[in-house]
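**Q** kindly return the folded structure for what I paste below:
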Amino acid sequence: MKKLLFIFLLITSNQICFSQESFISKSDSKTANQILSNVFEDIESSIREGNVTKLSKYLGTQTYFSLSNGVNGYYSLNQAYYILENYFNLYKVTAFKFNQITKDKSNPYATGIFAYDSKGKRSTSKVYISLKKIGDKWNITQLTIN
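**A** All right, here's what the predicted structure looks like:
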């Protein structure tokens, strides 16, 4: 009888532990999704404002750019800052909004429409941004505006 009671308690305690782990995982997942949502919201507002300083906090040591003004390749943080500053000076943002955000933990990305004025003409471009978590910080690994 004692052996049966011991086995029952052992099984029950393992089920409780598994239930707690599942709860923690779901909770952590919700937190991770909220953090990603906040990062994408901050990036979206940075682009909408044409605010390179605010956007640059998401640039890593190597960011890949493919921009409509012919800039292509990997750039350091300092280079990326000035490339974006020049880009936003040439293409004055009139509106920007992400229309799709994928919060996959291994490869989160977003796409959107970038509306701008350049040399007296209004136009739009498609935007693609991918992120990668380095340490405890999300960095932009690719920024495409074409």
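**Q** switch to C-alpha atoms for all contacts and neighbour counts from now on
**A** Fine.
**Q** what residues sit buried inside stretch 93-108?
**A** Applying a neighbour-count criterion of 16 or more other CA atoms under 10 Å, one finds 93, 95, 96, 97, 98, 101, 103, 108 buried in stretch 93-108.
**Q** what of stretch 110-128?
**A** 110, 111, 112, 113, 114, 115, 116, 117, 124, 127, 128.
**Q** looking at this, residue 111 is in a helix?
**A** No - assessed by DSSP: H, G, I helix; E, B strand; the rest coil, residue 111 does not belong to a helix; its assignment is strand.
**Q** which non-adjacent residue is nearest it?
**A** Nearest non-adjacent residue to residue 111, counting by CA to CA, 6 or more residues apart in numbering: residue 128, 4.5 Å away.
**Q** let's see this one next, to set against the first:
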Amino acid sequence: MIIFAFFFLNCNVSYSQDIKINDVSKIFIHFEDGLNNNAIDKFSSYFAEKSFISLKNGNSGYYSANQSYYVIKDFLSIYKPISFKLTNIVTDSTNPFASGVLKFNNNGIKGTAIVFISLQLIRNQWKISQITIN
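**A** Just a heads-up that it's a prediction; the model follows:
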């Protein structure tokens, strides 16, 4: 009986961790898709109440979820995404993160930027705590 209880509890912990990793992967997929298609709404529901945003254009600071949406939307209206791909993804951490390369068009001039995103577990839900685009 004790062995069964231990096995059940151990499986339950593993299952819970798998769900959390799947939630993290889902956020990263939505983030990648959103940047690729200039569709912030695909990942904006994952913003924390206060997220740190640091952008290539000099905007940097802590923003509410609503402000974060508009700060990134305004940035992408100038640095129009051509493509975005996450190339480094770490999901099995207490603070999951990912990074990738954004290719953009700024007034007819093509450029690239390194993008970094990190997540934080807040009230048992993964939220975007930081986005850096430099």
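**Q** picking up where we left off before, what is the nearest of the buried residues of stretch 93-108 of structure 1 to residue 46 of structure 1?
**A** Among the buried residues of stretch 93-108 of structure 1, residue 96 lies closest to residue 46 of structure 1 (CA to CA), at 9.5 Å.
**Q** what about the strands in structure 2?
**A** 47-55, 60-64, 80-90, 97-106, 109-122, 125-133 (DSSP state E).
**Q** residue 19 of structure 2 is nearest to which of these?
**A** Using CA to CA, the strands of structure 2 put strand 125-133 closest to residue 19 of structure 2, at 10.9 Å.
**Q** which residue range of structure 1 does the closest one align onto?
**A** Mapping strand 125-133 of structure 2 onto structure 1 (TM-score structural alignment) gives residues 137-145.
**Q** mind listing residues that contact the matching stretch?
**A** Outside stretch 137-145 of structure 1, the residues that touch it by CA atoms under 8 Å, 6 or more residues apart in numbering are 39, 58-60, 62-68, 114, 125-133.
**Q** ok, longest helix in structure 2?
**A** helix 2-36 (DSSP state H).
**Q** buried stuff in that one?
**A** Applying 16+ other CA under 10 Å to helix 2-36 of structure 2 flags 20-21, 23-25, 27-28, 30-36 as buried.
**Q** please name the nearest non-neighbouring residue to the aligned residue in structure 2 for residue 93 of structure 1.
**A** Superposed on structure 2 with TM-score structural alignment, residue 93 of structure 1 falls opposite residue 81. Closest residue in space to residue 81 of structure 2, ignoring its immediate chain neighbours: residue 104 at 4.3 Å, by CA to CA, 6+ apart.
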